Structure formats: structure tokens, C-alpha cells
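Asks: Build me a model from this:
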Amino acid sequence: MRYFFINKPYGCLSQFSAVEGKKTLADYFKVPRDVYPVGRLDHDSEGLLLLTNDKTLNHRLLDPGFAHEREYWVQVDGAITGEAIAQLQSGVIINIDGKAHHTLPCRAMVFETAPPVPDRDPPIRFRKEIPSPWIRMILTEGKNRQVRRMTAKAGFPTLRLIRYRIEQLELGKMQPGEIIELSENTICKKLFYDAH
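Replies: Purely as a prediction, here's the structure:
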């Protein structure tokens, strides 16, 4: 079994198969042919993504019954309020495939200073008169575009989204496009044993 974790760049699809006019994982990462991403990050999201040929790991990370932590660093449009943070923490109602979904309680907090993140290419639009603070959100569920839907519902749309951590596996100082191969023992320790 092979295990890789990557920092997926902005503007890259979470797949290896080619799509005309779009960059895919194959443009950045060389891995064995039977290795695939576990879950996905949207084209316009960045950060930690696991690649493996271990179907058991795939099941354990994607099955909602195993509710594992995912930490996101989110840059939002506007000076987010304490009321909006409380709303995110207690859960909001978002639309998933035409159905209302009440998100599970999560942890959300504002970064006092901007976190150390690599520059994005292209950068987000900059408007001097409107603040664009960063918040940290820690979720145990992963619905389609959930973080973006949640911040929009709270009144502060997402400008930039980075998945920083899955359980104890962190991006650290990895740059977009970097890849690290890990042993099965390390993956299990970081994702399952150290977490609970």
C-alpha cells in the first residue's frame, strides 16, 4: 500500500484524469497508476489531500460514521462578527443537492493575525476598504462545498479556503504542489490512533 499527502494548488481538479482546459493532479504529482485521492477538494480550494491505493483507508476517511476532524483556514469577505462565529459553531442550515441540511456543531475562531500561508496564484481580489480576515474552522463532516456554504450563510463569503489538517496530519510548511510519501504506520498513527 502507498500513502501520499499533498498540498493541492488552487485551480487544480482533485483527479488524475484529464479535463480539457483544466489542470489536474497529474500536472503536479507523479504517483503509481493505482493511487487515487481520498475525497476531494474543490477546484478553487487548496491544501491537504491524501492519495492512496488503500481502499480500507478510503472507506474509513469518507464514511460519515467515522467522523474525523478536518481543519480549514478560511479567508472571508468582511470583518466577521462574534455573532457570525457563534452561528457557525452552533450549525447553520445549508442547501445540499436541493435539500436543507443543518450542519453539525463545529469549532470556529478568528485568527488574531493572518496565518502563515503561501501566496496564491492568482491572488484574491484586494479591496482596501473591506477587511478580509482569516478564521479557523474545525469540522467533523464534509458535505459538498460545506465551508463555503456555511460562511456565506453567516454573511461572510469565503475568499480563500485551505484545508490545513485531517486529524493529526498537518500541512505544516508544505508549499502548493509539494508531495510527501508516508508509511502505513505513520498514516494510521496520525489519522486514527493519536486522534482519540
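Asks: CA only for contacts and neighbour counts going forward, please
Replies: Will do.
Asks: Quickly note the distance from Ser132 to Gln75.
Replies: Ser132 sits 6 Å away from Gln75, going by CA to CA, to the nearest Å.
Asks: mind checking the end-to-end distance for stretch 167-184?
Replies: Stretch 167-184 has its terminal residues 15 Å apart, counting by CA to CA.
Asks: ok, and what's touching that stretch?
Replies: 1-10, 28-29, 46-48, 68-70, 118, 164-165, 190-192, 194-195 (CA atoms under 8 Å, 6 or more residues apart in numbering).
Asks: Just the buried subset of those, written out for PyMOL, thanks.
Replies: Buried members of those, defined by 16 or more other CA atoms under 10 Å, are picked up in PyMOL with:
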select buried, resi 3+4+5+6+7+8+9+10+28+46+47+48+68+69+70+164+165+190+191+192
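Asks: To compare with the earlier structure, here is another sequence to fold:
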Amino acid sequence: MNTIRHRYFIVHKPHSMLSQFIGTDKGRMLGELNYPFPEGTHAIGRLDYESEGLLLLTTNKKVTRLLFQGEVPHKRSYLVQVRGIVTEETLLQLQSGIAIRVKGGVDYTTAPCQVQLAQAPQGLPELPHDLNPYVKSSWLRIVLTEGKFHQVRKMVRSVNHRCLRLVRVAIEDIDLDLQNQPPGTVREIEESAFFSQLCINNW
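Replies: Below you'll find the model as predicted:
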């Protein structure tokens, strides 16, 4: 009996692209990336249309359950540009947990997480709507172990900072090399390395 060989991909999703191959929504999709993905490839944990960065793809349908629906939480790291200067008081608010509105109009207090000021990342292209250089902004690095719908955007909005750019840079130990893997590029990774870096055992 032949064992199915699943495949695993690290994608740098560009801004203004959907995290899917087919759908009714208008906009660019993953099929427009210049890569011969095998049949059955799908995204694990999507990024919304305006978000960028690390997107994992695989032909293995079990991975989403193992990674995002299991009992062990997994870290997701983001670089976030917000309008205005973020104070130490605001950092503490975000770190300690903050109320956001989730599905169904319910208020939800986020779990404590890691939030710190960060340098602007190197290797990202400018966007057409990038800020006037005279408008002040701050970059944050936020590390979460939960993922409510649009959570990061809602968190910074709750402390009166508008999210200007959201880049996922890591899931557990799989890091996106922004300088060497530009938007729209794909890198395949071996199964053993994939699960090891995601800290998933017994797969």
C-alpha cells in the first residue's frame, strides 16, 4: 500500500490577495502566484485581503486541526504599523488584555500577550497608500496564541491607533525571511522540518 506524500509550502502572501484558490469574492487569489502547486493544496490559517506575510499551504487536510484546533496553543507573530506614537501605557494595555468586539457582537477580553515596539521591517515594498513621511507612525511586534477574527486590528483600534499595515512574520518557529523571500514567492519545506518547527508532535 502506497503512503500518500503530502507537501508543505511557505508563502509570502502579498497585500491585496485572498488566501484561497477559488471563490466568489473579487480580487487576486493564490492561483496567480507563479508556482505549480499540486492539486488539493489549501491554506492553513488565512490572512485577510489587506494583510501580508507568512501563509502556510499544504495538501495535508489534518494540519489545520493539529495546529489551530488542538489543545496546545501555538504562537503567531506579527509586525504591525499603526498611526501615531504608541506609549508605554498603551503597550501595557495591549500586553495585559483588552476588550474587543467579536462575532455576534459580544465583548471579549484578549488573553495576555507579548507586545513591544519594533523597527520598521526591511524588505517590504512600499504600498500605493503608504503614509506621507511627515505623518508619525509606530511599528509593534505582537505575539498571540489565539486568533479571533481580525483580532490584531481590533486590539490596536481599541487603544485608539489605526492599523496601517499588518504582516505575519512567524508561526511558532517557522519564520518568514522578509529580505530573502519577497512578496509572492513560495518555498517548499520537508514534512519533518515543517512539523518540527511548528512544535507539533505525533503527526
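Asks: Ala152 of structure 1 reaches Thr158, doesn't it?
Replies: Yes: counting by CA atoms under 8 Å, Thr158 is a contact partner of Ala152 of structure 1 at 6.9 Å.
Asks: Which one's more surrounded, the two?
Replies: Thr158 (19 against 15; other CA atoms under 10 Å).
Asks: Give the equivalent position in structure 2 for the more buried one.
Replies: Mapped onto structure 2 by TM-score structural alignment, Thr158 of structure 1 lines up with Cys163.
Asks: mean shift of the lengthiest strand in structure 1 relative to structure 2?
Replies: In structure 1, assigned by DSSP state E, the strand with the most residues is strand 158-166. Overlaying structure 2 shows strand 158-166 of structure 1 at a mean distance of 0.3 Å from the equivalent residues (mean CA distance after the TM-score superposition for structure 1).
Asks: any idea which helix or strand comes after that strand?
Replies: For strand 158-166 of structure 1, the succeeding helix or strand toward the C-terminus, using DSSP states H and E, is strand 169-170.
Asks: That following strand aligns to what range in structure 2?
Replies: The aligned range for strand 169-170 of structure 1 is 174-175, by TM-score structural alignment.
Asks: if we can go back for a sec, of the contacts of stretch 167-184 of structure 1, which belong to helices?
Replies: The members of the contacts of stretch 167-184 of structure 1 all map outside helices under DSSP state H.
Asks: contacting residues for the residue positioned nearest the centre of structure 1?
Replies: By CA atoms, centre = their mean, the mean C-alpha position of structure 1 lies nearest to Arg163, the distance being 2.8 Å. Counting by CA under 8 Å, 6+ apart, Arg163 of structure 1 makes contact with Ser45, Glu46, Gly47, Leu48, Arg70, Glu71, Tyr72, Trp73.
Asks: how far away is it from Lys99 of structure 1?
Replies: 25 Å.
Asks: starting at the chain centroid, how far to the match of strand 169-170 of structure 1?
Replies: 11 Å (CA atoms, centre = their mean, to the nearest Å).
Asks: just stretch 152-159 of structure 1 next, same as before
Replies: 16 Å.
Asks: before we move on, back to that, can you work out which residues contact both of Ser132 and Gln75 of structure 1?
Replies: Residues touching both Ser132 of structure 1 and Gln75 comprise Leu159, with contact defined as CA under 8 Å, 6+ apart.
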